[in-house]
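>>> pasting the sequence and the predicted model now:
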Amino acid sequence: MNESMNQSASLDDLIAIMARLRDPDGGCPWDLRQTFRTILPFTLEEAYEVAEAIEQDDMSALREELGDLLLQVVFHARMAEEQGSFVLQQVIQSICDKMIRRHPHVFGTANLPNPEAVHANWEREKALERSAKHDGKTVGLMAGVAHALPALVRAEKLQRRAARVGFDWDAIDGVFDKVIEELDECRETLAEPADPGARVHEIGDLLFSCVNLARHMGVDAEQALRTANRRFERRFGQIEAALHARGLEPSLAMRDEMERLWSLAKTEEC
């Protein structure tokens, strides 16, 4: 591949590269060994790395990570083509058709004057598409919410679908009360004899209720937890750095000092 190609590479070039990597005659042994299932973890990882670049407002990283994610699409499409299922062009055609169909106010004559109307139409189209996949039969409202989604994301999607038909709290106070109720039930599972199954059940209910609370507060629960994870990681890193500067290590014996340094790290962020 010459320098001029590097400066003007196209999707066709990427398709050709993947075809060469998957060529049984001289291709890459690692790429040839892969299947949809073995590549799946990489696909998910690349999607999260795109999210991380966005969260960090790093456009250079975003450019690179979008390329890595695009490679995953081309990789899956190539494997599908090899087994005669579909080709990349059909993938592109499918999403083009879907976007045109779901935007009749842009590509047609429908009158959808505000974002709420657009969203309602989008959901109607999705419902019709789900029904079409089942030969026109009525399908449950929760059908199509992928089980592979992160649990917090899936919980919010399930709740939003239920809310569309009125199965939701009328006011946020009820959600706060539900969270407290579930927290109390978690505490009850600590009583003897311990039932690990009950604890899993109650913790699940508590987390589900917390997602509901986040939704009612207009907060993306998955994003909020990702942010909290980064904040914890950053603050604990400050604790470690402060201890290492004094020739110390994090340990149970340093618990009080770690608590002090944690409070200091929180104060410095304010």
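Looks like it arrived, so ask away. Numbering: from 1, shown residues only.
>>> rest of the way, CA atoms for contacts and neighbours
Noted.
>>> do I have it right that Ala162 meets Trp169?
No. Ala162 is beyond contact range of Trp169, at 10.5 Å (criterion: Cα atoms under 8 Å).
>>> quick one, helices of this protein?
3-7, 11-21, 29-33, 36-55, 59-82, 88-101, 104-107, 115-133, 151-164, 172-188, 196-216, 221-244, 255-269 (DSSP state H).
>>> run a quick neighbour tally on Gln93.
Look at Gln93: counted by other Cα atoms under 10 Å, it has 10 neighbours.
>>> check contacts around Leu248.
By Cα atoms under 8 Å, 6 or more residues apart in numbering, Leu248 lies in contact with nothing.
>>> quick one: it and Leu264, what's the gap?
Distance of Leu248 to Leu264, given as Cα to Cα, to the nearest Å: 17 Å.
>>> what does His119 give?
Separation of His119 from Leu264 (Cα to Cα) stands at 45 Å.
>>> Glu240 too?
13 Å.
>>> what does Glu129 give?
Counting by Cα to Cα - Glu129 and Leu264 are separated by 54 Å.
>>> same deal with Pro196?
37 Å.
>>> higher neighbour count, these two?
Neighbour count, other Cα under 10 Å: between Pro196 and Leu264, Leu264 has more, with 14 against 11.
>>> spit out the contact partners of Glu125.
101-102.
>>> what does Ala146 give?
By Cα under 8 Å, 6+ apart, the contact list for Ala146 reads Arg154.
>>> cool, the one 3 residues further on as well?
Applying Cα under 8 Å, 6+ apart, we find Leu149 in contact with no residue.
>>> again with the one 10 residues further on
By Cα under 8 Å, 6+ apart, the contact set of Gln159 is 168, 212.
>>> that one and Gly84, how far apart?
Distance of Gln159 to Gly84, computed by Cα to Cα: 38 Å.
>>> ok, now Leu40?
On the measure of Cα to Cα, Leu40 and Gly84 end up 20 Å apart.
>>> show me which of those two is the more surrounded one.
For Leu40 versus Gly84, neighbours defined as other Cα under 10 Å are more numerous around Leu40 (14 against 9).
>>> for the spatially closest residue to Phe208 that is not a sequence neighbour, give its distance to Asp12.
Sequence neighbours aside, Ala155 is the residue nearest to Phe208 in space, at 6.4 Å (criterion: Cα to Cα, 6 or more residues apart in numbering). According to Cα to Cα, Ala155 and Asp12 sit 39 Å apart.
>>> okay, the two: which has more neighbours?
More neighbours surround Ala155 than the other of Ala155 and Asp12, with 20 against 9 (other Cα under 10 Å).
>>> quick check: that one touching Val211?
Yes. Contact criterion Cα under 8 Å: Ala155 and Val211 qualify, at 6.9 Å.
>>> also this one, for the comparison:
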Amino acid sequence: MPEIKISPDPNRKVKLDAFDRLLTIMDELRENCPWDKKQTLETLRHLTIEETYELSDAIIENDLDEVRKELGDLMLHNVFYARIASEKQAFDIADVLNGVCDKLVERHPHIYGDVEATDEQTVKENWEKIKLKEKGNKNPSVLGGVPTSLPALVKAMRIQEKARGIGFDWEKKEQVWEKVEEEMQEFKAEFNVDKSENINKEKAQQEFGDLLFSLINYARFIDINPEEALERTNKKFIKRFQFLERESAKDGKSISSMTLAEMDEYWERAKWHL
């Protein structure tokens, strides 16, 4: 292994002591707290998902103090899972940490081996190839590592990233945009009808899915995270709508009895204030 140079960390002992303190507290809670004693891998699962979304919210809001707190919650969950697993004699926190360290060394041969990688894309391609090799015959598909339970938008991103990792991708963003326009025209031609006739919902759903997939692909090419972009738009809409509710109430109006034109007036004001 080549010699790796890193800057000395004057706070390394403080960090190790803090982690040791967390492990000690986890042991104490697991052995003495009625709630902590009852928890299982399954009961913690939905709480971990909730904490992950809370971390995501804090990151989008750029609230670093909240990011710190939510990272702490997730760190607790990691330690909790490892503690439960150790009781089952399956693994402990040392196995978890050594496992991820081994994986990082294995998947960074340009740092810990003799592979050349001078740009981000080459690193990603090597990563996916190594992952595929690690799976062996268990799940040889490049897409096998994409969790089935991921939200559809995030799953589309991961599918596209993994396909690109082995070279299956468009060459230029202009090609991707042409695909977006093609999918848009197909959808518009078939379902943007003036007549009030029923449409084939199943076919419309398929075409709309193709359109979304192509838009997500284009976002990737111009380095936009579509999940984050959509969530920022969600938050913007919520703030403006709540402004509409709040300001109309100040004027003695009930939002349920207002016309669309009246609501639009407050909406335009919200765009200036928020």
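Received it, and whenever you're ready, just let me know what you need. Every value quoted in this text rests on a predicted model; they were computed, and no experiment measured them.
>>> hmm, back to that, out of the helices of structure 1, flag the one nearest Gly140 of structure 1.
helix 115-133 (9.4 Å; Cα to Cα).
>>> pull the contacting residues for the counterpart of Met263 of structure 2 in structure 1.
By TM-score structural alignment, Met263 of structure 2 lines up with Met258 in structure 1. Shown in contact with Met258 of structure 1 (Cα under 8 Å, 6+ apart): 239, 250.
>>> what about 7 Å?
Ile239 (Cα atoms under 7 Å, 6 or more residues apart in numbering).
>>> quickly note the distance from it to Val200 of structure 1.
As for Met258 of structure 1, its distance to Val200 of structure 1 is 30 Å (criterion: Cα to Cα).
>>> tell me the contacts of Phe91 of structure 2?
By Cα under 7 Å, 6+ apart, the contact list for Phe91 of structure 2 reads 82, 85.
>>> 6 Å - rerun?
Applying Cα atoms under 6 Å, 6 or more residues apart in numbering to Phe91 of structure 2 gives the contacts Ala85.
>>> what does it correspond to in structure 1?
Per TM-score structural alignment, Phe91 of structure 2 is aligned with Phe86.
>>> relative to Gln34 of structure 1, how far out is its match?
The value you get for Phe86 of structure 1 to Gln34 of structure 1, if Cα to Cα is used, is 18 Å.
>>> what does Leu158 of structure 1 give?
The gap separating Leu158 of structure 1 from Gln34 of structure 1 is 33 Å, by Cα to Cα.
>>> before we move on, what about Asp173 of structure 1?
51 Å.
>>> and the two? Which one has more around it.
Between Asp173 of structure 1 and Gln34, counted using other Cα under 10 Å, Gln34 has the larger neighbour count: 15 against 11.
>>> corresponding residue for the more buried one in structure 2?
In structure 2, the residue matched to Gln34 of structure 1 (TM-score structural alignment) is Gln39.
>>> is it true that Ser214 of structure 2 touches Val180?
Yes. Judged on Cα atoms under 6 Å, Ser214 of structure 2 makes contact with Val180 at a distance of 5.3 Å.
>>> what span of structure 1 is stretch 114-123 of structure 2 aligned with?
With TM-score structural alignment as the criterion, stretch 114-123 of structure 2 aligns to 109-118.
>>> how far away is Lys13 of structure 2 from Met75 of structure 2?
Lys13 of structure 2 sits 18 Å away from Met75 of structure 2 when distances are taken as Cα to Cα.
>>> looking at the two, which one has more neighbours?
Met75 (13 against 10).
>>> how close does that one get to Asp114 of structure 2?
34 Å.
>>> and what of Glu247 of structure 2?
From Glu247 of structure 2 to Asp114 of structure 2 the distance is 64 Å (Cα to Cα).
>>> and Glu66 of structure 2, by the same measure?
41 Å.
>>> which one of these two has more residues nearby?
Glu66 (16 against 11).
>>> what does that one correspond to in structure 1?
Alignment note (TM-score structural alignment): Glu66 of structure 2 maps to Ala61 of structure 1.
>>> equivalent analysis for Phe213 of structure 2, please.
Checking TM-score structural alignment: Phe213 of structure 2 goes with Phe208.
>>> buried sites along stretch 206-224 of structure 1?
Using 16 or more other Cα atoms under 10 Å as the test for burial, stretch 206-224 of structure 1 gives 206-216, 220-222.
>>> same check, this time on stretch 13-32 of structure 1
14-15, 18-19, 21-22, 31.
>>> start to end distance for it?
19 Å.
>>> how far off centre is that stretch?
Relative to its chain's centre, stretch 13-32 of structure 1 lies at 29 Å (Cα atoms, centre = their mean, to the nearest Å).
>>> number of nearby residues for Trp166 of structure 1?
That one is not Trp; residue 166 of structure 1 is Gly. A total of 10 residues lie near Gly166 of structure 1 under the criterion other Cα under 10 Å.
>>> repeat for Val175 of structure 1
The number of residues packed near Val175 of structure 1 is 21, by other Cα under 10 Å.
>>> structure 2: which residue goes with that one?
When structure 2 is aligned by TM-score structural alignment, the residue opposite Val175 of structure 1 is Val180.
>>> separation between that match and Ala249 of structure 2?
On the measure of Cα to Cα, Val180 of structure 2 and Ala249 of structure 2 end up 42 Å apart.
>>> cool, and Asn139 of structure 2?
For Asn139 of structure 2, the distance to Ala249 of structure 2 - Cα to Cα - is 58 Å.
>>> against Ala80 of structure 1, how distant is Gln223 of structure 1?
Counting by Cα to Cα, the gap from Gln223 of structure 1 to Ala80 of structure 1 is 33 Å.
>>> what do you get for Gly27 of structure 1?
Going from Gly27 of structure 1 to Ala80 of structure 1 by Cα to Cα gives 17 Å.
>>> also Asn6 of structure 1?
Taking Cα to Cα, one finds Asn6 of structure 1 at 27 Å from Ala80 of structure 1.
>>> which residue in structure 1 lines up with Asp20 of structure 2?
So, by TM-score structural alignment, Asp20 of structure 2 is matched to Asp12.
>>> whichever residue in structure 2 pairs up with Ala245 of structure 1: neighbour count?
Superposed on structure 2 with TM-score structural alignment, Ala245 of structure 1 falls opposite Lys250. For Lys250 of structure 2, the count of nearby residues is 9 (other Cα under 10 Å).
>>> what do you get for Val67 of structure 2?
Other residues close to Val67 of structure 2 by other Cα under 10 Å number 19.
>>> ok, Arg230 of structure 1 next?
Arg230 of structure 1 has 11 nearby residues by other Cα under 10 Å.
>>> residue in structure 2 matching it?
By TM-score structural alignment, Arg230 of structure 1 lines up with Lys235.
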